[in-house]
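J.: The sequence and its predicted three-dimensional model are supplied below.
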Amino acid sequence: MLLRHAKSDWADAETPDAERPLSRDGREACKLVAEHIGVERLAPDLILCSSALRTRQTLQRIAAALPPEVPVLTEDRLYLAGPDELLARLREVDDGVPNILLLGHNPGIHALAVGLLPPPDRVKISTFPTAALAVLDLGTRRWAELGPASTRFGSFVTPRGLRHAL
C-alpha cells in the first residue's frame, strides 16, 4: 500500500518544509481514507513512514483504521525520497512481512507506484494527489525481487473519489 500524505498547511511561509502540519482539508481527507481502509479491511503488517510532520500526522489520523499492534518505522530517509530510494527501502523488508503501508511524498510515491506496475496498468494512476492510496499486489513473495513491472494493480483511491462515492 502506497499512501501520499494528506494536504499540508502552507499558511506560514516561515515553517520549514519538514515541519508543515496538515491543513483542515488534509485532516478531513484522512477521515475518508481511514474509513476506506476500514471498509476494505486493509491491514498492513508494517508501516514505513517519512519523518515529516505531515506524514506522521496523516498516519495518526488514520491509525484507528489500522491494526493497533502494527509496527511503525518513522525514517528520515523516506522524507522526499525518490522512487529508487523508496524501492531500495522496500527491498530491505524481511520476506516474513506480507503487507506494508509506505507513507511518503510526491513525486517519489507516484513514480514508484507507476514504475512497479506493468505498462497497461500504469494509466490507472495518472496522478497521485494528496491522501491518495494505491494498493498493489506483489507478483513475488520476496521483497528483494521487487522491481519494475513486478506488481499487479489492486486499487487506487483519492479523497475526491471517496467523497463522490458517499
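T.: Right, received. Where do you want to start? Numbering: from 1, shown residues only.
J.: Please count neighbours and contacts with C-alpha atoms only from this point.
T.: Noted.
J.: how many neighbours does Glu14 have?
T.: 8 (other Cα atoms under 10 Å).
J.: That one and Cys30, how far apart?
T.: Glu14 sits 25 Å away from Cys30, taking Cα to Cα, to the nearest Å as the criterion.
J.: hey, where'd the strands end up in this protein?
T.: Assigned by DSSP state E, the chain shows strands spanning 2-4, 46-50, 72-75, 100-104, 133-138, 151-157.
J.: and among those, the most buried is which?
T.: strand 2-4 (a mean of 26; mean count of other Cα atoms under 10 Å).
J.: That strand: how far from the chain's middle?
T.: Its chain's C-alpha centre and that of strand 2-4 lie 2 Å apart, by Cα atoms, centre = their mean, to the nearest Å.
J.: list the helices and strands that strand packs on?
T.: When contacts are defined as 3 or more Cα pairs under 8 Å, 6 or more residues apart in numbering; DSSP states H and E, strand 2-4 sits against strand 100-104, helix 108-116, strand 133-138.
J.: ok, and here's another one to check against it:
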Amino acid sequence: MSKQLLIIRHASAAWPEDVKSDFERPLKKKGIKEAEDLGVFLKHNHIVPDLIACSPSKRTKQTFNLVNQELKIPVSSIVFEETIYEASYKTLFKIVNNLNNSHHLVALVGHNNGISDLLNYLSNGDEINLPPAGIALLEFPFHDWKMVSNGLAEIKLLHYPED
C-alpha cells in the first residue's frame, strides 16, 4: 500500500495583547470557522488519517481538535511532537522518514515556513505557500516511509479555506 502524507497548516491565529509568546497564540474566530470547515471537508472526502503528528502550540492543537470533531480520530493515534513547532522542512522531513510503516495515511499539523517548504521539497512544487487552514495530500509510490525523499511525492489534493 502506498504512503500518504496530509500536510495541514494551522488555521488563522490571533495575537491578543495578553498573550506574551507565539506558542500560546489562539485561533481567531475566522480560524475556528476555517478549522471546523476543514473537518467537514476531510470527512466528506473520506480523508481520515490513521496517525496525527501535531505541533503542541495552542493554535495547532485548537485546529486539530476542531477538525477532529468531525473525524473522531482516537486519542491513541495523536502525537503532540515538540520538534514540529517552528521546525524547518529538514526537521519535518526527518519526522516523516521515521514514521512507523504500520501507518499509511499520516497527518502532519504545523506551521509555516516549514510546512510549505516540506510540501515543496517533497513534491518539487512551484513554491506553493499553504495559507492558514490549507492542506496538501501527498502520495508516495512505495510502502516504506524511509524511502520518502525530495521530489518523489505526487500532489493528490490541494485545498484552501476559500475553496
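T.: That came through fine. In this text, all values refer to a predicted model and were calculated from it rather than measured experimentally.
J.: what would the helices and strands packed on strand 2-4 of structure 1 look like in CSV with distance to Phe153 of structure 1?
T.: Output for the helices and strands packed on strand 2-4 of structure 1, formatted as CSV (distance: least, Cα to Cα, whole Å):
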stretch, distance to Phe153 of structure 1
strand 100-104, 15
helix 108-116, 9
strand 133-138, 5
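J.: Quick one: closest of the ones you listed to Leu86 of structure 1.
T.: helix 108-116 (7.2 Å; Cα to Cα).
J.: I'd like to know which part of structure 2 that closest one is aligned with, by residue numbers.
T.: Mapped onto structure 2 using TM-score structural alignment, helix 108-116 of structure 1 spans residues 114-122.
J.: And that stretch against structure 1, how far off on average?
T.: Taken against structure 1, stretch 114-122 of structure 2 registers an average deviation of 0.5 Å after superposition, with mean Cα distance after the TM-score superposition for structure 1.
J.: Tell me the residues of structure 2 aligned with the longest helix along structure 1.
T.: Assignment by DSSP state H gives helix 24-40 as the longest helix of structure 1. The alignment of helix 24-40 of structure 1 onto structure 2 (TM-score structural alignment) covers residues 29-45.
J.: mind listing what's buried in the matching stretch?
T.: Within stretch 29-45 of structure 2, the residues scored as buried using 16 or more other Cα atoms under 10 Å are 31-43.
J.: Go ahead and flag the most central residue of structure 1.
T.: The residue lying closest to the centre of structure 1 (Cα atoms, centre = their mean) is Leu3, at 1.6 Å.
J.: is it true that it touches Leu101?
T.: Yes - proximity of Leu3 of structure 1 to Leu101 meets the contact threshold set by Cα atoms under 8 Å, at 7.1 Å.
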